[in-house]
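>>> The following comprises the amino acid sequence and a computationally predicted model.
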Amino acid sequence: MKEYLINTPVASIIFAFTIVTSLYTFSNQHLFGRFMLHPYSVSRGQRVYTLLTSGLIHRDWGHLLFNMLTFYFFGFALESILAGLSTWGHVQFALLYVLGLVLSDVRTVFKERSNPHYYSLGASGAISAVLFSFILFQPTTMLGIFFIIPMPAWLFAILYLGYCVWASKNARDSINHDAHFYGAVFGLLFTVLLYPGIIQHFIDQFM
């Protein structure tokens, strides 16, 4: 625990705080409702804080477990990478996560601005940003999709983005696929902005 706090303090705080907040709101429906993103209100200048708080709660145990496992495997690794590249690495990681969380929901707020019945929650947008930033640094890393199917990270990224686009238009579930897509795109763009040489690094991994 001490090693995590020293080497990856931002990821450690996000990880612990998200779990605690999610577990607490499982049994506190009032706070759960107040924390959920409500595009109808946000587009009218109300409950703007939910752009942040919606990323601190999750729908159920399965939702929380999946997101936190993904964050555990890639968030801590990414913060270590960034900290090794810059003295501002920890700050860069924090900005990536927070901005990824907020900006990934902008499309949703615009799309659902006239729907008072639409709500959204979860840290998936921010975690997608973290995952895709990591993929730029380590594109040939083998990922275990659903912890079973082996696949190189670069191929997963292509399939993931394609699925998000398809699901946003066709899926009839309660998942905010737009947040996944725009979070991933933000993660790529933000990383390239910080480290323009990452593009050549990405290409070199295949040479």
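Nice, I can see it.
>>> CA atoms for contacts and neighbours, from now on please.
Fine.
>>> Which parts of the protein are helices?
2-7, 9-26, 29-35, 39-42, 50-53, 61-85, 89-103, 106-111, 124-137, 153-170, 177-194, 198-204 (DSSP state H).
>>> Out of these, which is the most enclosed?
Mean neighbour count (mean count of other Cα atoms under 10 Å) peaks for helix 124-137 among the helices of the chain, with a mean of 26.
>>> still on that earlier bit, between the helices of the chain, which one is nearest to Gly144?
Gly144 lies closest, by Cα to Cα, to one member of those: helix 153-170, at 9.4 Å.
>>> same for that closest one, what does it pack against?
If you count contacts as 3 or more Cα pairs under 8 Å, 6 or more residues apart in numbering; DSSP states H and E, helix 153-170 packs onto helix 124-137, strand 142-145, helix 177-194.
>>> His90 is in contact with Thr8, isn't it?
Yes - between His90 and Thr8 there is a contact at 7.5 Å, judged by Cα atoms under 8 Å.
>>> so what sits against both of the two?
Counting by Cα atoms under 8 Å, 6 or more residues apart in numbering, the shared contacts of His90 and Thr8 are Glu79.
>>> if we can go back for a sec, with distance to Gly62 as added columns, please give the helices and strands packed on helix 153-170 in a markdown table.
Formatted as a markdown table, these follow (distance: least, Cα to Cα, whole Å):
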| stretch | distance to Gly62 |
| --- | --- |
| helix 124-137 | 13 |
| strand 142-145 | 16 |
| helix 177-194 | 17 |
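>>> among the ones you listed, which is nearest Asn115?
Among the helices and strands packed on helix 153-170, the nearest to Asn115 by Cα to Cα is helix 177-194 (15.9 Å).
>>> what angle do that closest one and helix 153-170 make?
Here helix 177-194 runs at an angle of 140 degrees relative to helix 153-170 (axes from the mean of the first three to the mean of the last three Cα atoms, to 10 degrees).
>>> Show me what helix 177-194 is packed against.
In this structure, helix 177-194 packs against helix 89-103, helix 106-111, helix 124-137, helix 153-170, helix 198-204, with contacts taken as 3+ Cα pairs under 8 Å, 6+ apart.
>>> another structure for you, compare them:
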Amino acid sequence: MGNLNLVTIIIIAANVIISYKGFQDHAFFEKYKFNIGGIKRGQQFRIFTSGFLHVNPQHLLFNMITLYFFAWIVIRNIGETNFVIIYMVSLISGSLLSLAFHKDNYHYSAVGASGAVMGIVYSAILFEPQAMKIYGIIPGWLFGIGYLLYSIYGMKKQIGNIGHDAHFGGAVGGYVTTLILAPMLIETDLTMVLVLAIPIVVLFVMQKLGKI
């Protein structure tokens, strides 16, 4: 069960306030959402600001509940400052992967904290892969691998109106940043670190082979 830390409350509050502003103000939403055309015109701020906007209250609620359940694990293991670093890097890396995959589609748009949240989820799994149980049944490490493999499949098949690339990019950002900030994980649980890297290697190989 998660618990609320001050920094988690601040991030959730920022998402709620900015998202609700976007729900009520279409011009505001359009100005700050992730949009390839806008970014190509020099509006790089969209890479960051889009991570605090959501399509609807349900989208916002799902992301914030997920953050609530995983944030405290990261904070307990690495502290508030490093938690914020992982969150922000994951947000940006999710947007950057979306930019890389959709760079030629000037109309492509997206919003949501999913990339940042997936970075926190993957970080939490790195810290406590065995202790974490998704839905009380699925081991955290298995969920992490399965989710990213599904994201690769979703990216390839373009399944649904979901930013699979942002999810994947965020998870990669969380994974890499966590290992930089907590390199002892490589010594204490190298096997799990390598196992969790499998989807990342798969995506890299598929991209090099032109399969995605």
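Nice, thanks for sending it over. Everything numeric here is computed off the predicted structure, so don't read it as measured data.
>>> List the TM-score for the superposed pair.
Put the two chains on top of each other and the TM-score (TM-score structural alignment, normalised by the length of the first structure) is 0.84; 189 aligned residues with a Cα RMSD of 1.9 Å.
>>> returning to that earlier point: make JSON lines from the helices and strands packed on helix 177-194 of the first structure and add distance to Phe66 of the first structure to it.
Below are those laid out as JSON lines (distance: least, Cα to Cα, whole Å):
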{"stretch": "helix 89-103", "distance to Phe66 of the first structure": "17"}
{"stretch": "helix 106-111", "distance to Phe66 of the first structure": "22"}
{"stretch": "helix 124-137", "distance to Phe66 of the first structure": "10"}
{"stretch": "helix 153-170", "distance to Phe66 of the first structure": "16"}
{"stretch": "helix 198-204", "distance to Phe66 of the first structure": "27"}
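>>> what's the closest of these to Tyr40 of the first structure?
Nearest to Tyr40 of the first structure, of those and by Cα to Cα, is helix 106-111 at 7.2 Å.
>>> average distance between that closest one and the second structure?
Compared with the second structure after fitting, helix 106-111 of the first structure has a mean deviation of 1.8 Å; criterion: mean Cα distance after the TM-score superposition for the first structure.
>>> Tell me the helices and strands packed up against that helix.
So helix 106-111 of the first structure, by 3+ Cα pairs under 8 Å, 6+ apart, packs with helix 39-42, helix 177-194.
>>> Give the aligned range of it in the second structure.
Here helix 106-111 of the first structure aligns to the second structure at residues 96-101, judged by TM-score structural alignment.
>>> Work out the gap between that stretch and the centre of the chain.
Chain-centre distance of stretch 96-101 of the second structure: 13 Å, with Cα atoms, centre = their mean, to the nearest Å.
>>> I would like the residues contacting that stretch, please.
So stretch 96-101 of the second structure is contacted by 36, 47, 163, 165-166, 169 (Cα under 8 Å, 6+ apart).
>>> and what of stretch 5-15 of the first structure?
With contacts defined as Cα under 8 Å, 6+ apart, stretch 5-15 of the first structure is touched by 4, 68, 71-72, 75-76, 79-80, 90, 93-94.
>>> Off-centre distance for that stretch?
Worked out by Cα atoms, centre = their mean, stretch 5-15 of the first structure lies 16 Å from the chain centre.
>>> Next: stretch 174-193 of the second structure.
18 Å.
>>> and if you look at stretch 36-51 of the second structure?
17 Å.
>>> Name the residues that touch that stretch?
Contacts with stretch 36-51 of the second structure, where a contact means Cα under 8 Å, 6+ apart, come from 31-35, 91-92, 95-96, 99, 102-116.
>>> can you check stretch 17-29 of the first structure too?
31-32, 55-58, 60, 64, 68.
>>> Quick one: closest of the helices and strands packed on helix 177-194 of the first structure to Leu188 of the first structure.
Short answer: helix 124-137, nearest of those by Cα to Cα, at 5.4 Å.
>>> and that closest one, which stretch of the second structure?
Mapped onto the second structure using TM-score structural alignment, helix 124-137 of the first structure spans residues 114-127.
>>> what's the average distance of that stretch to the first structure?
Looks like 0.5 Å for stretch 114-127 of the second structure (mean Cα distance after the TM-score superposition for the first structure).
>>> Residue in the second structure paired with Phe202 of the first structure?
Phe202 of the first structure maps onto Asp189 in the second structure, by TM-score structural alignment.
>>> for Leu82 of the first structure, that is, sorry about that
Using TM-score structural alignment as the criterion, Leu82 of the first structure maps onto Ile78 of the second structure.
>>> Count the residues that sit near the closest residue to that match other than its chain neighbours.
Leaving aside its sequence neighbours, Ile78 of the second structure sits nearest to Ala182 (Cα to Cα, 6 or more residues apart in numbering; 7.5 Å). By the measure other Cα atoms under 10 Å, the count of residues near Ala182 of the second structure is 15.
>>> on that earlier part again, switch the helices of the first structure over to TSV; also include distance to Leu143 of the first structure.
Converted to TSV, these look like this (distance: least, Cα to Cα, whole Å):
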stretch	distance to Leu143 of the first structure
helix 2-7	22
helix 9-26	20
helix 29-35	32
helix 39-42	34
helix 50-53	29
helix 61-85	10
helix 89-103	21
helix 106-111	28
helix 124-137	10
helix 153-170	6
helix 177-194	16
helix 198-204	17
